[in-house]
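In: The following comprises the amino acid sequence and a computationally predicted model.
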Amino acid sequence: MNLEEKLLHGDKRACARLITMVENNQQEAFEIIKNHYNKTGNSYVVGITGPPGSGKSTLTDRLTRELLNRGKKVGIIAIDPTSPFTGGAILGDRIRMNDLSLNKNVFIRSMGTRGSLGGLSKATQGAIKILDIYGVDYIFVETVGVGQSEIDIVKAADTVLMVMVPNLGDDIQAIKAGIMEIADIFAINKSDIDGADKTQVEIEMNLDLNEEMDYRPPVLKVSARKKEGISQLVDSILDHKEFLEKTGKLKDRRKRNTEIEILNLVEEGLMNIIFSKMKRKAIFDEIIESVMSRELDPYTAKDQIIKLIK
């Protein structure tokens, strides 16, 4: 069987190889996605985000085990910081979940951010589609934990789970600044330590300020290390999934995400065309020098660059 056929037959190695090809921008992988795009849309994507040190990896591990107990097949995309030396992912998440990766119903992949400022790898959308075709029921996308720039997760996920911990100090300030708006569920991890109740109250009070919510995010206390509250957290994910499906908001959310994805792909394609032409004509440096010397302004420079693709 070729790579495409192996993927359709649930071959883990084929899935891993195709995700690598997506990361390396190899056209063959995208052709396979094109050929089987009608098989996508069945996996439910859960984004797991939150500040560094909140225990996202351990919680993802526990959630996966709970779904396995419920007879589900799970894919995990763990977005890791990119190594400054190799350009590859620092495989912390994959090492921590090593025993889980041996399960036939679990696929785990660490991906480097490769300079993406949104906390997600640029190849994440492609990897999600490969896993969808591969046939998992749920896909967890765990972000790198870089603070407010992580809001990109909302462009890929059906449900966004925000993981918080007590006593971070500036955690509530961070979510006030914008992160709070993207969360569908809040999980206060490490809730066995002091301060969990206070953090829960503060989050609830912030939620009270928004009277226009059509779905109030639940705020749950969990302990991934002690395996406490995990079943209830999975139930909350399923409740949100049911709400989105019944109200038609899942279709709306996916339509918005599809629009964003297409626009990003078009933008990337246009940029490649522009830079290719500028490189050939060796005019980019000339434009930069002209702007630097004030012979040209940046807005006119932009107009000149855009004319290259007309």
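Out: Everything's here; your move. Small disclaimer: the values here were computed from a predicted structure and weren't measured.
In: When you work out contacts or count neighbours from here on, use the C-alpha atoms and nothing else.
Out: Fine.
In: what packs against the lengthiest helix in the chain?
Out: Ranked by residue count and defined by DSSP state H, the top helix of the chain is helix 249-281. When contacts are defined as 3 or more Cα pairs under 8 Å, 6 or more residues apart in numbering; DSSP states H and E, helix 249-281 sits against helix 230-247.
In: List of residues touching the helix it packs on?
Out: 62-63, 66-67, 158-159, 184-185, 187, 218, 220, 222-224, 249-251 (Cα atoms under 8 Å, 6 or more residues apart in numbering).
In: just how off-centre is that helix within its chain?
Out: 19 Å (Cα atoms, centre = their mean, to the nearest Å).
In: Buried only: go through the contacts of helix 230-247 for me.
Out: Those of the contacts of helix 230-247 that meet the buried threshold are 62-63, 66-67, 158-159, 184-185, 187, 218, 220, 222-224, 250, by 16 or more other Cα atoms under 10 Å.
In: Second structure follows, compare the two:
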Amino acid sequence: MTRSLAELIDSMLAGDKKSLAQLISLAENESSTLPEILEILQPHCGKSCRIGVTGPPGAGKSTLIDKLVTRIRDRGQSVGVIAVDPTSPLSGGAVLGDRVRMRRHYLDEGVFIRSMATRGSHGGLAKAVAAAVSLLDAFGTEVIIVETVGVGQTELSIAQIADILVLVLVPESGDDIQALKAGILEIADIIVVNKADREGAQRLVDEFRAVLAYGHGKTEPSVIPAQAVNDIGIEELYQEVDKRCKSC
């Protein structure tokens, strides 16, 4: 390991956000030094609560995360957000829509937000996200939230590194059983039916509760109706996340 890299790691462990960002960039770019970096940082990991948030496009995940971050910060905990964005067809970089929605948190020293582009590679993405989560953990971040795009293989990969998996759906999702086929419902810890003021929302909540009450392989998931844009259901979501974090 070069002296500059060792200094970068030491600086990150001392609380320097710029060094953290540089190390995450190495993870994104699949640096050959990454395995060594993660091995060095391993003793510093294992203290954070890791939350995966997934669901179809348009479900309001970013707004919900924005509100959840506020609740977490109100309790004095530090937060890291890794937002997996679609890749821009022009630049090849992340569209950064999630960071725009969470812009009010940028000046908060207790919040770190990073967007990562899909770049058409789910396997590489999963490794980069896992590494970024480990880096945030070693940095001392108390709660780490990973937001992923859509419902598919990437989400199943994220579930492997998350302590808690939150699935966000909308009333229109009731006619779309792709989530069931993808296996997400089987591993979700919390299901949020967002935009619950829309027609069919309560029916979907009731259906999920009925289905999940039978044959679920672990603790029965919580089903929470919410209107993230109006801050409705967010406190209940926070309480449920906090309870599960404490039992991790």
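Out: Sure, I can see it. Computed from a predicted structure; not experimentally measured.
In: For the two chains, what TM-score is obtained?
Out: The TM-score (TM-score structural alignment, normalised by the length of structure 2) is 0.90; 241 aligned residues with a Cα RMSD of 2.0 Å.
In: Mind checking which of the buried ones among the contacts of helix 230-247 of structure 1 are in helices?
Out: Per DSSP H, those map to helices at 62-63, 66-67, 250.
In: ok, back up a step: Provide the aligned range in structure 2 for the longest helix of structure 1.
Out: Alignment note (TM-score structural alignment): helix 249-281 of structure 1 is unmatched in structure 2.
In: Please name the nearest non-neighbouring residue to residue 115 of structure 1.
Out: residue 82 (7.4 Å; Cα to Cα, 6 or more residues apart in numbering).
In: residue in structure 2 matching that neighbour?
Out: Taking TM-score structural alignment, the alignment pairs residue 82 of structure 1 with residue 87 from structure 2.
In: How about residue 105 of structure 1?
Out: By TM-score structural alignment, residue 105 of structure 1 lines up with residue 110.
In: So that match is in contact with residue 77, correct?
Out: Yes. The criterion here is Cα atoms under 8 Å, and residue 110 of structure 2 meets it with residue 77 at 7.5 Å.
In: what's the burial count for residue 116 of structure 1?
Out: Per other Cα atoms under 10 Å, the neighbour tally for residue 116 of structure 1 reads 15.
In: mind listing what it touches?
Out: Counting by Cα under 8 Å, 6+ apart, residue 116 of structure 1 touches residue 122.
In: before we move on, what SS does it have?
Out: Reduced to three states with DSSP: H, G, I helix; E, B strand; the rest coil, the structure at residue 116 of structure 1 is coil.
In: Kindly provide the distance from it to residue 198 of structure 1.
Out: Distance, residue 116 of structure 1 to residue 198 of structure 1, by Cα to Cα, to the nearest Å: 34 Å.
In: related to what we said a few turns ago, list the contacts for the residue nearest to residue 115 of structure 1?
Out: Counted by Cα under 8 Å, 6+ apart, residue 82 of structure 1 has contacts 88-90, 112-115.
In: Same question for residue 182 of structure 1.
Out: Applying Cα under 8 Å, 6+ apart, we find residue 182 of structure 1 in contact with 151, 154, 160.
In: Residue 227 of structure 2 too?
Out: Residues counted as contacts of residue 227 of structure 2 (Cα under 8 Å, 6+ apart) are 194-197, 233.
In: most centrally placed residue in structure 2?
Out: By Cα atoms, centre = their mean, structure 2 has its centre lying nearest to residue 146, at 1.7 Å.
In: Which position in structure 1 pairs with that residue?
Out: Alignment note: residue 146 of structure 2 maps to residue 141 in structure 1; criterion TM-score structural alignment.
In: Ok, residue 21 of structure 2 next?
Out: Structural correspondence for residue 21 of structure 2 with respect to structure 1 (TM-score structural alignment): residue 16.
In: Count the neighbours of the counterpart of residue 227 of structure 1 in structure 2 for me.
Out: Here residue 227 of structure 1 is matched to residue 231 in structure 2, going by TM-score structural alignment. Residues lying near residue 231 of structure 2 (other Cα under 10 Å) number 13.
In: wait, residue 231 of structure 2 sits on residue 66?
Out: No. Taking contacts as Cα under 8 Å, residue 231 of structure 2 lies outside contact range of residue 66: 10.1 Å.
In: Which parts of the stretch 101-250 of structure 1 are strands?
Out: Applying DSSP state E, counting those that start in this stretch to the stretch 101-250 of structure 1 gives strands spanning 106-112, 138-142, 159-164, 185-188, 219-221.
In: by how many degrees do the longest one and strand 138-142 diverge?
Out: Spelled out, it's strand 106-112 of structure 1. Orientation check (axes from the mean of the first three to the mean of the last three Cα atoms, to 10 degrees): strand 106-112 of structure 1 against strand 138-142 gives 30 degrees.
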